[in-house]
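A.B. asks: Output the structure for:
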Amino acid sequence: MRTSKTFSILFWVYASRVKNNQANLYVRISLDSRRVNISLKSKVPFDLWDPSTQRVDGNSKQAREANNLISETRTKIFQHYQDLRFQNKKVTADLLKSNFLGEGPRDKTLLDILEYHKQKIEKTLTKGTIRNFGVTEKYVSKFLNEELKTTTIYLNELNYKFINDFANFLFNYWPKGHVNAMSHNTVMKHLQRLRKIVTLAFHLEWVEKDPFIRWKPTFQKKERDFLNLSELIQIEDFNFHNDRLDRVRDLFVFSCYTGISFTDMNDLTKDHVRNGLDGQKWLFTSRNKTKAKVKIPLLDKALEILEKYEDHPMTEISQSLLPVITNVKVNLYLKEVADLCDIKKNLTFHMARHTFATTVTLSNGVPIETVSKLLGHTKIATTQIYARVLEDKLSQDMSELSRKLRNWKPNI
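C.D. replies: Got it, this is the predicted structure:
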């Protein structure tokens, strides 16, 4: 059946899968160069199938039932097509298929797309990214339960108000075990992840309109905090008299001298340490986040820490290069480290990476191109965020300039 140059309904059988003269019956919907096939869960006698009429020849019971099914299916699909056009909705082959199968957008819920997305990313994204999506999904569920007093919501019920209400919920939410309420940028990250999930539903045609179409994230520009040299030395030299804090300090300092992230550090084994082209010990690994290969010549302080844990029970059991601690615990313990060392900054593990980029490398004249390679950045623009001028470096450079100017005598 054709209603225009773009829409057609075709019935066909699987000739290559005929068994005992029985062939599976299918209907094909074609619309705007897009074709979808639907199994009608019915078999017809292959020798009686007439592809020109798309009917089963004869008057047997099986023939009559098959031909009735074909007529009913044709009418049903065409009716869906007419209904959608009458409602001024965008008609697609996939939408007609979902409507025919009773899987229209009204039947799909937010939890459906959350589950679909979870299965989609489990083998394609890094553990850290999957974990972040999981946290966002947890907050969506809490919002539905605590604010909307429901466990589900249809995708077509999502709108701009839902987004704003969810944002307000997050802004007023204080995560358990966290020392601070959720920051503005953290809320934006959760909304960005939800937008990716809902936009996927839109592309799957599970929802007619993208509720995020008018939403734009607003990130607050923040200085990337880091430790200066005196603060780093204070943490390095402090005697905690506590094995737990001692281990956390060592992991943090190792990152300060290698630039490696917490997630990447937990994946390290002894096999990642090998001799480099200069015959010295290097760290050969790749970033979980970007898959970029990283080669890091190990500085003396990093080597000291590796030697300390070479035969440590925690590394022997886990076969890891360094003791493994969860991200939540390591950041919690770092608050204790900061208090004991009288560090007034909000000490987090990621600050070690910033310290490596700023205090350890760039401030000591390491070219930004080299730092970018050491950090595993795929774009040097990412590294340029760290290229700030420190006050002590500024003073040092200007003192050197002043000395040169005092000794400078023009040729007369």
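
A.B. asks: drop to CA atoms for contacts and neighbour counts, all remaining ones
C.D. replies: OK.

A.B. asks: name the element the spatially closest residue to Val140 that is not a sequence neighbour belongs to?
C.D. replies: Among residues not flanking Val140 along the chain, Phe166 sits closest, at 7.7 Å (CA to CA, 6 or more residues apart in numbering). Phe166 belongs to helix 160-171 when assigned by DSSP states H and E.

A.B. asks: one more to line up against the first:
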Amino acid sequence: MGNELKVSFYLRHKEIRKDGTVPIMGRITIGKQMAQFSAKLSVAISLWDIKAARALGKSKVATDLNRALDKIAVSIHTSYEELIERKGTATPKEVVVAFQGMASGQESLLGYCDKFHKMMLQRVGINLKAKSCEQYRIAFKYLREFIKAKYNLKEISFGALDYSFIEKFDHYLRIERKFKANSVVGIIGKIKLMVKSAITDDVIVFDPFISFRSEGEESKPKTLTRQELEQIMTTPLDIPSRYLVRDLFLFSAFTGISFSDLRNLKYSDLATNDDGTVWIHSKRIKTGVEFHVPLLDLPIKLIDKYRGSTDGEHVFRMLSNVKTNLHLKKIAQMCGIDKCLCFHAARHCYASVITLSQGIPMETVSRMLGHSTIKSTRIYAQISYEKVDSDMKQLAKSIKGKYHLANL
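C.D. replies: Next comes the predicted model:
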């Protein structure tokens, strides 16, 4: 038939990307007319079957890629049929334009971002924190600024969101906006989640992030040494508010409780067992995961110290997070600690110095920190050289005289 539609895919071998993959191109043929387009996907050359025009094998990468190509082909045929029904004819170029979402009435990129943000707002207080929702708004704000700066446009179609676009946005955030690597990863991650929602809503048929990886930095745990913790405990301070902040920091360092959970801590969250052990039984505000912590002597003394100084319901009166961290930076200076001290360091301190370094199993620490997976706890785990030295001396003592090398 003279107007039969054919869709095929091929590789652009000359354009090898940083990750070693090459772009996948599409070709639409109607009769003797032909138009090409970017599939906005890429693949390793070794994984591509030229004859089948699909990825080889049944790996997750190959399966996901082939599924995306199939969705593109279906979308192209749908666009073609709609054009035929509306106009009676269709050229390959018209099909490309319709498929890429540039035709009138198609969902725009920033328009969908606004719609997605409104959906996130409706989830706040149910299964999403207001802070997380705000992070989406900020990510979309930078996306809007990037489109204005680079393309001088107020809006853009989803068809423009390909690997190259994402790479340029990543570069814009790092170089022009001078964001740190992990901040860039966070912003790109929010855009990626929005795109997944767009795929679910059938706004687009492929995932432009399928081969993209935004490089972050491996951050070191923000913990203290045992000596630094003792300095904070014993160094005289200058004003009452700093003593309060120090005490709250120490309470967290000896319980692992986060700032937001400590602010929310109530006397009703405390329980005393038959053996006299006082426990905290509560849920993380951040994740909703339960955590259960038996209290050591110092946290109990701090509870008694501030009893009667609050509204009667909450255990401690708290300053804002910003003021608390400002006081902690000053406390670090007064203690001669050359670190940018923040409240979250106390939680790391509990994991590394107070528990893991003293032989408490990671599974137990994970439960007390309220982590849903032990993977999260490993981020907090920073065993000191003193602990390694102590453990190896104990090992040397245990195996002494048990192993002998002949002729030595």
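
A.B. asks: coming back round to it: how much space between the alignment partner in the second structure of the residue nearest to Val140 of the first structure and Glu215 of the second structure?
C.D. replies: Under the alignment (TM-score structural alignment), Phe166 of the first structure maps onto Phe169 of the second structure. Distance, Phe169 of the second structure to Glu215 of the second structure, using CA to CA, to the nearest Å: 13 Å.

A.B. asks: Now which residue in the second structure aligns to Ser71 of the first structure?
C.D. replies: In the second structure, Ser71 of the first structure lands on no residue (TM-score structural alignment).

A.B. asks: can you confirm Ser71 of the first structure is in a helix?
C.D. replies: Yes - counting by DSSP: H, G, I helix; E, B strand; the rest coil, Ser71 of the first structure is found in a helix.

A.B. asks: since we're on it, how many residues are nearby?
C.D. replies: 11 (other CA atoms under 10 Å).

A.B. asks: In contact with it: list those residues for me.
C.D. replies: Residues near Ser71 of the first structure by CA atoms under 8 Å, 6 or more residues apart in numbering: none.

A.B. asks: if I look at it, how far off is Asp83 of the first structure?
C.D. replies: Counting by CA to CA - Ser71 of the first structure and Asp83 of the first structure are separated by 18 Å.

A.B. asks: which residues of the stretch 51-200 of the first structure fall in strands?
C.D. replies: With DSSP state E, counting those that start in this stretch as the criterion, the stretch 51-200 of the first structure has strands at 55-56.

A.B. asks: more neighbours, Phe169 and Glu215 of the second structure?
C.D. replies: Phe169 (20 against 11).

A.B. asks: residue contacts, the closest residue to Thr150 of the first structure other than its chain neighbours?
C.D. replies: In space, and not counting its chain neighbours, Thr150 of the first structure is closest to Leu144: 5.5 Å by CA to CA, 6+ apart. Going by CA under 8 Å, 6+ apart, Leu144 of the first structure touches Thr150, Thr151, Thr152.

A.B. asks: Which residue of the first structure is paired with Asp304 of the second structure in the alignment?
C.D. replies: Per TM-score structural alignment, Asp304 of the second structure is aligned with Glu307.

A.B. asks: before we move on, which element is its match in?
C.D. replies: Under the assignment here (DSSP H and E), Glu307 of the first structure is part of helix 300-308.

A.B. asks: Pull the residues that contact the helix or strand that comes right after that helix.
C.D. replies: Using DSSP H and E, the helix or strand that follows helix 300-308 of the first structure in sequence is helix 313-318. With contact meaning CA under 8 Å, 6+ apart, helix 313-318 of the first structure is reached by Tyr309, Leu321, Leu322, Pro323, Val324.

A.B. asks: now, among those residues, which is nearest to Lys196 of the first structure?
C.D. replies: Distance to Lys196 of the first structure across the contacts of helix 313-318 of the first structure (CA to CA) is lowest for Val324, with 31.6 Å.

A.B. asks: what's the nearest residue to that closest one if we skip its chain neighbours?
C.D. replies: Val324 of the first structure sits nearest to Asn266 (CA to CA, 6+ apart), 5.8 Å away.

A.B. asks: For that neighbour, list the residues it contacts.
C.D. replies: Contacts of Asn266 of the first structure (CA under 8 Å, 6+ apart): Ser320, Leu322, Pro323, Val324, Ile325.

A.B. asks: Cheers, nothing more for now.
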